[in-house]
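Colleague: Have a look at this prediction, sequence included:
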Amino acid sequence: MPMKVLDATLSTFQGVFEKFTSEAANNKANLILFLADKDPSTNLSWCPDCVRAEPVIYKKLEASSDNVALLRAYVGDRPTWRNPHHPLRSDSTFKLTGVPTLISWEDGAIKGRLEDHEAHLERKIDTLLSDD
């Protein structure tokens, strides 16, 4: 399936997000996945929920026959993310409370979202994708 993946860090997020939204009309589904950074010593996320959800999300997206764009946005290391003034926690659009968070983006707005406690559930991912 034609899946386009863009990666963004906290410092590059705004520019990558603008590119993502400018190309959004070309895709059947536009998804943003907010993740915790990977620990360089293990190459796994420091967030156990991210480690659990990522493979399930990727499997579902790769199985889709639609054009899907995925923006993976890394929120930082644990101390950065835990800061209550983290830019994505206070962002008026995303209002993140946890990672991973999977968002369906359509027409310049959030159409649906799966929070950290449900982002690994296949049926919820299916519902999010079918709403597009």
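Modeller: Thanks, I have the structure now.

Colleague: CA only for contacts and neighbour counts going forward, please
Modeller: Will do.

Colleague: what about residue 87, distance to residue 57?
Modeller: Distance of residue 87 to residue 57, given as CA to CA, to the nearest Å: 25 Å.

Colleague: how would you label residue 116: helix, strand or coil?
Modeller: What DSSP: H, G, I helix; E, B strand; the rest coil gives for residue 116 is coil.

Colleague: Helix or strand: which one has residue 128?
Modeller: Assessed by DSSP states H and E, residue 128 sits inside helix 122-130.

Colleague: helices and strands around that helix, which ones?
Modeller: Contacts defined by 3 or more CA pairs under 8 Å, 6 or more residues apart in numbering; DSSP states H and E place helix 122-130 against helix 48-63, strand 109-114.

Colleague: counting contacts, what elements does the first one pack onto?
Modeller: Judged by 3+ CA pairs under 8 Å, 6+ apart, helix 48-63 is in contact with helix 122-130.

Colleague: okay, pairing it with this:
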Amino acid sequence: MPLQVSTESPSAIAQSLESSSSQPSFLVVYASHVNGRSWCGDCREAEPLVDAKFADRTEVVKVIYAGQQDEWRKTENPWKQAPFSVTNLPTIIKVTGNKWERLVEEDVYNQKKLDAFVGPKTKQEQQHL
């Protein structure tokens, strides 16, 4: 399932992530774009790998943009608050039932860590090897 950029409120996203208990749900948190490009170098590095990883999967995957640099740096940024508790960008949050896990910053664009966090390769991913 291709990644979908969400414009839902943080509370609606949290509720949506927690409502899918049979399989994990994911939230990808990136820095916002300026002139079509993320201001965050780690986000730019991660985006193609994350897009490819989730392209043929069935899990719920939402993408949000945490803001421009000045918005992101504010302590009241909603993505820094519980239950998201994002400290660095990019971050992938995996919610299984009521368990929240995070893959953060350079670990997001480390293919081995990304694969381990998201789960086993799908049949289609394995065919491309």
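Modeller: Nice, I can see it. None of the values given here were measured: they were computed from a predicted structure.

Colleague: what lines up against residue 35 of the first structure once you look at the second structure?
Modeller: When the second structure is aligned by TM-score structural alignment, residue 35 of the first structure is paired with residue 30.

Colleague: Ok, which of the helices and strands packed on helix 122-130 of the first structure comes nearest residue 93 of the first structure?
Modeller: Closest approach to residue 93 of the first structure among these is made by strand 109-114 (7.9 Å; CA to CA).

Colleague: Could you tell me the angle between the closest one and helix 122-130?
Modeller: Angle between the axes of strand 109-114 of the first structure and helix 122-130 is 170 degrees (criterion: axes from the mean of the first three to the mean of the last three CA atoms, to 10 degrees).

Colleague: Quick check: buried residues in strand 109-114 of the first structure?
Modeller: The neighbour-count check on strand 109-114 of the first structure (16 or more other CA atoms under 10 Å) flags 112-114 as buried.

Colleague: counterpart of the helix holding residue 128 of the first structure in the second structure, which residues?
Modeller: If you align by TM-score structural alignment, helix 122-130 of the first structure falls on residues 111-119 of the second structure.

Colleague: Can you say which helix or strand has the closest residue to residue 7 of the second structure other than its chain neighbours in it?
Modeller: Excluding the flanking residues, the one nearest residue 7 of the second structure by CA to CA, 6 or more residues apart in numbering is residue 64, at 7.3 Å. Counting by DSSP H and E, the element that carries residue 64 of the second structure is strand 60-65.

Colleague: residues in the first structure aligned with that strand?
Modeller: The alignment places strand 60-65 of the second structure over residues 69-74 of the first structure (TM-score structural alignment).

Colleague: Which residue of the first structure is paired with residue 47 of the second structure in the alignment?
Modeller: In the first structure, residue 47 of the second structure lands on residue 54 (TM-score structural alignment).

Colleague: Give the burial count for that match, as a bare number.
Modeller: 16 (other CA atoms under 10 Å).

Colleague: Now do the contacts for the closest residue to it other than its chain neighbours.
Modeller: Excluding the flanking residues, the one nearest residue 54 of the first structure by CA to CA, 6+ apart is residue 120, at 7.4 Å. Listed by CA atoms under 8 Å, 6 or more residues apart in numbering, the contact set of residue 120 of the first structure reads 49, 52-54, 56-57.

Colleague: Mind doing that once more with 10 Å?
Modeller: Contacts for residue 120 of the first structure (CA atoms under 10 Å, 6 or more residues apart in numbering) come out as 49-57, 100-102, 114.
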